[in-house]
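*Asks:* my questions concern the predicted model and sequence given below.
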Amino acid sequence: MLRTPVDGTRLRILTLLRERDATADGLTAQAVAARLALPHPAALTHLRLLTALGLLRTDGSGARVRYRRDEARIAEVARLFEKGW
């Protein structure tokens, strides 16, 4: 969970998914890739890792998977870091 890419891609994805148009329905990997000018495979890799960490939730299947932030889990992780964990 603590591994962070040097370029901040995962943080950029989490920030993007906080935007108004992404919060309700989420975004597909293709949309994330397009908005952040990333190759689709790279965006998908980051999204899958964030999902495995529990920071994102998914809806749909196949190419229609949409990613949304899990605000409760993100808050939990933030509290751990605030405590100096």
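*Replies:* Thanks, I have it.

*Asks:* please make it C-alpha for all contacts and neighbour counts, starting now.
*Replies:* Fine.

*Asks:* pretty sure Arg68 sits in a strand.
*Replies:* Yes - counting by DSSP: H, G, I helix; E, B strand; the rest coil, Arg68 is found in a strand.

*Asks:* alright, now check it against this:
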Amino acid sequence: MTSRSENVESVLRALASDRRLLILEWLKRPRAHFRAQVDGDLVRDGVCGVLIAEKLGVSQPTVSEHLKILTRAGLLTTKRVKQWTFYKRDETRIARMKAAIVEKI
């Protein structure tokens, strides 16, 4: 099990990228930032990685790496629908990490 300090460090490393910050910002209001998806609801299920790559203007492998970092830091949750992976913000975890960061300052 990792300590709270290691968790905060992991989150700060994940947030050290403008692209990852953009992804988190877009996922806060997915209907405002992404077109409708064939499978899955943007809010309930999350946003397909393909749509995130498209909006970010990067390749699938590049966005996959960003999404993996955000997921490992606990900032995103994933859901599989058919062959697609959908991503949404983990608002509870984000709130806990915000509080932990403020506590460290």
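*Replies:* In hand now; what should we look at? In this text, all values refer to a predicted model and were calculated from it rather than measured experimentally.

*Asks:* so how far is Val102 of the second structure from the alignment partner in the second structure of His46 of the first structure?
*Replies:* For His46 of the first structure, the aligned position in the second structure is occupied by His66, per TM-score structural alignment. His66 of the second structure sits 24 Å away from Val102 of the second structure, going by Cα to Cα, to the nearest Å.

*Asks:* more neighbours: the two, which one.
*Replies:* His66 (17 against 8; other Cα atoms under 10 Å).

*Asks:* which element is the more buried one on?
*Replies:* helix 60-72 (DSSP states H and E).

*Asks:* what's the mean deviation for that helix versus the first structure?
*Replies:* With mean Cα distance after the TM-score superposition for the first structure, helix 60-72 of the second structure departs from the first structure by a mean of 0.9 Å once superposed.

*Asks:* mind listing what's buried along that helix?
*Replies:* Val63, Ser64, His66, Leu67, Ile69, Leu70, Thr71 (16 or more other Cα atoms under 10 Å).

*Asks:* which strands or helices does that helix pack on?
*Replies:* helix 4-14, helix 18-28, helix 49-56, strand 76-81 (3 or more Cα pairs under 8 Å, 6 or more residues apart in numbering; DSSP states H and E).

*Asks:* next, the angle from the first one to helix 18-28.
*Replies:* Following axes from the mean of the first three to the mean of the last three Cα atoms, to 10 degrees, one obtains 100 degrees for the angle between helix 4-14 of the second structure and helix 18-28.

*Asks:* now which residue in the first structure aligns to Thr78 of the second structure?
*Replies:* Per TM-score structural alignment, Thr78 of the second structure is aligned with Thr58.

*Asks:* verify the stated contact: its match with Arg64.
*Replies:* No - with contact defined as Cα atoms under 8 Å, Thr58 of the first structure does not count as touching Arg64 (9.9 Å).

*Asks:* pick out whichever of the two has more residues nearby.
*Replies:* Neighbours per residue (other Cα under 10 Å) separate Thr58 of the first structure from Arg64, with Thr58 holding more: 19 against 13.

*Asks:* gap between the residue nearest the centre of the second structure and Ile105 of the second structure?
*Replies:* Centroid-nearest residue in the second structure: Leu76, 3.9 Å away (criterion: Cα atoms, centre = their mean). Note on Leu76 of the second structure: its distance to Ile105 of the second structure, by Cα to Cα, is 24 Å.
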